[in-house]
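> structure for the following, please:
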Amino acid sequence: MRIGELSRRTRVPTRLLRYYEEQRLLAPAREENGYRHFEDGDVYRVQQIRGLLDSGLTTEIIRRILPYLTEPGEIHPRPERLNPETVALLWDEADRIKQRVDCLNRNREAILGYLAAVQVDRRRTPPPEDGPATG
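From the prediction side, this is the model:
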């Protein structure tokens, strides 16, 4: 399939698909006329890439772990490809994600503390704020 069809099937703009190719996340074949040719499996690969990007991973990390991801929820490690540099990169990413989670938890607690202080629960809406006087 051509890039337009892949874009339609994945709902990912062609511009992003070209970017994924530039980042070596996709490797389409080229036809004689230079057009990109994608396989049906690339639909799933683009969905994986989108999910990983949405979860906050960088394209560098995605590029390194894509070879291990073959099916949803399945990881097939290949020890010969997991070099010390990749291991260190993954540990650093895990630490970065933990810091983000901790920050989000602190923000959530602050918001809940504020709501408790003003005694607003989900069953009722806060009273309207006084607006500027009219008239």
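> okay, CA-based contacts and neighbour counts for the rest of this
Will do.
> just the buried positions in the single longest helix found in the chain, please.
Scanning the chain for the helix with the most residues, using DSSP state H, yields helix 84-117. The neighbour-count check on helix 84-117 (16 or more other Cα atoms under 10 Å) flags 90, 93 as buried.
> all strands of this protein, in order?
29-30, 36-37, 69-71, 74-75 (DSSP state E).
> of those strands, which stretch is the most buried?
Of the strands of the chain, the one with the most neighbours on average (mean count of other Cα atoms under 10 Å) is strand 36-37, at a mean of 16.
> that strand packs against which elements?
strand 29-30 (3 or more Cα pairs under 8 Å, 6 or more residues apart in numbering; DSSP states H and E).
> let's see this one next to it:
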Amino acid sequence: MRIGELSERTGTPRRLLRYYEEQRLILPDRCTNGYRTYDERSVDRVMQIRGLLDAGLPTRIIKQILPCLDKPRAIHFADATPEMIATLEDERDRMAERIRFLTRNRDAITEYLDAVRGADRPDAAPEASTAS
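Okay, here's the model as predicted:
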């Protein structure tokens, strides 16, 4: 696929895709006419990159860990610095906190929807209100 299709499928501007290429986060093939071509795996790769950037990881660390995302059982960094390890631990902890927060919000929305749907049913008995 060409850069326009990758941009469309990932919701990532072409300029940002070119930046990922410049940072060697994605490696497109080149046609004889110089056009970039991307394989199907590039869609997942771009989504991984965006997720890691959204989590606050810098591109230099993303570049180091991307190869491990394809083979999670073969993770080994010969050049892992204490800074990199600390950064990854901090990011893991931030992600875990965000997951807890999102899970709590998802559960609250589910309870609300269940209550609303229950109230919409003509045969539903009124529920007692509980304080959280």
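> report the TM-score for the pair.
The TM-score (TM-score structural alignment, normalised by the length of structure 2) is 0.64; 96 aligned residues with a Cα RMSD of 2.4 Å.
> quick one, which of the strands of structure 1 is nearest to residue 10 of structure 1?
strand 36-37 (15.1 Å; Cα to Cα).
> mean shift of that closest one relative to structure 2?
Comparing strand 36-37 of structure 1 with its match in structure 2 after superposition yields a mean distance of 0.5 Å (mean Cα distance after the TM-score superposition for structure 1).
> again, but for stretch 87-95 of structure 1
Relative to structure 2, stretch 87-95 of structure 1 is 3.1 Å off (mean Cα distance after the TM-score superposition for structure 1).
> give me the residues contacting that stretch.
57, 61 (Cα atoms under 8 Å, 6 or more residues apart in numbering).
> switch the cut-off to 6 Å
The contact list for stretch 87-95 of structure 1 (Cα atoms under 6 Å, 6 or more residues apart in numbering) is empty.
> pick out the residue closest to the middle of structure 2.
residue 51 (2.7 Å; Cα atoms, centre = their mean).
> how near is it to residue 15 of structure 2?
Between residue 51 of structure 2 and residue 15 of structure 2 the computed distance is 18 Å (Cα to Cα, to the nearest Å).
> residue 3 of structure 2 now?
10 Å.
> more neighbours: which of those two?
Neighbours were counted for residue 3 of structure 2 and for residue 15 using other Cα atoms under 10 Å; residue 3 has more, 19 against 11.
> stretch 32-42 of structure 1: which residues count as buried?
Quick answer for stretch 32-42 of structure 1 (16+ other Cα under 10 Å): 36, 38, 42.
> could you dump the residues you listed to TSV with distance to residue 91 of structure 1?
As requested, the buried residues of stretch 32-42 of structure 1 are exported to TSV (distance: Cα to Cα, whole Å):
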residue	distance to residue 91 of structure 1
36	35
38	33
42	28
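> OK, contacts around the residue nearest to the centre of structure 2?
Residue 51 of structure 2 touches nothing, counting by Cα under 6 Å, 6+ apart.
> now the helices: where do they sit in structure 2?
For structure 2, the helices defined by DSSP H cover 3-10, 14-22, 41-54, 59-70, 82-120.
> what's the matching range in structure 1 for the second one?
Okay, so that is helix 14-22 of structure 2. The alignment of helix 14-22 of structure 2 onto structure 1 (TM-score structural alignment) spans residues 14-22.
> list the contacts of residue 68 of structure 1.
Residue 68 of structure 1 neighbours (Cα under 6 Å, 6+ apart): 75, 76, 77.
> can you tell me what the last one aligns to in structure 2?
The alignment partner of residue 77 of structure 1 in structure 2, by TM-score structural alignment, is residue 74.
> how many neighbours does that match have?
Residues near residue 74 of structure 2, counting by other Cα under 10 Å: 10.
> understood, closing this out.
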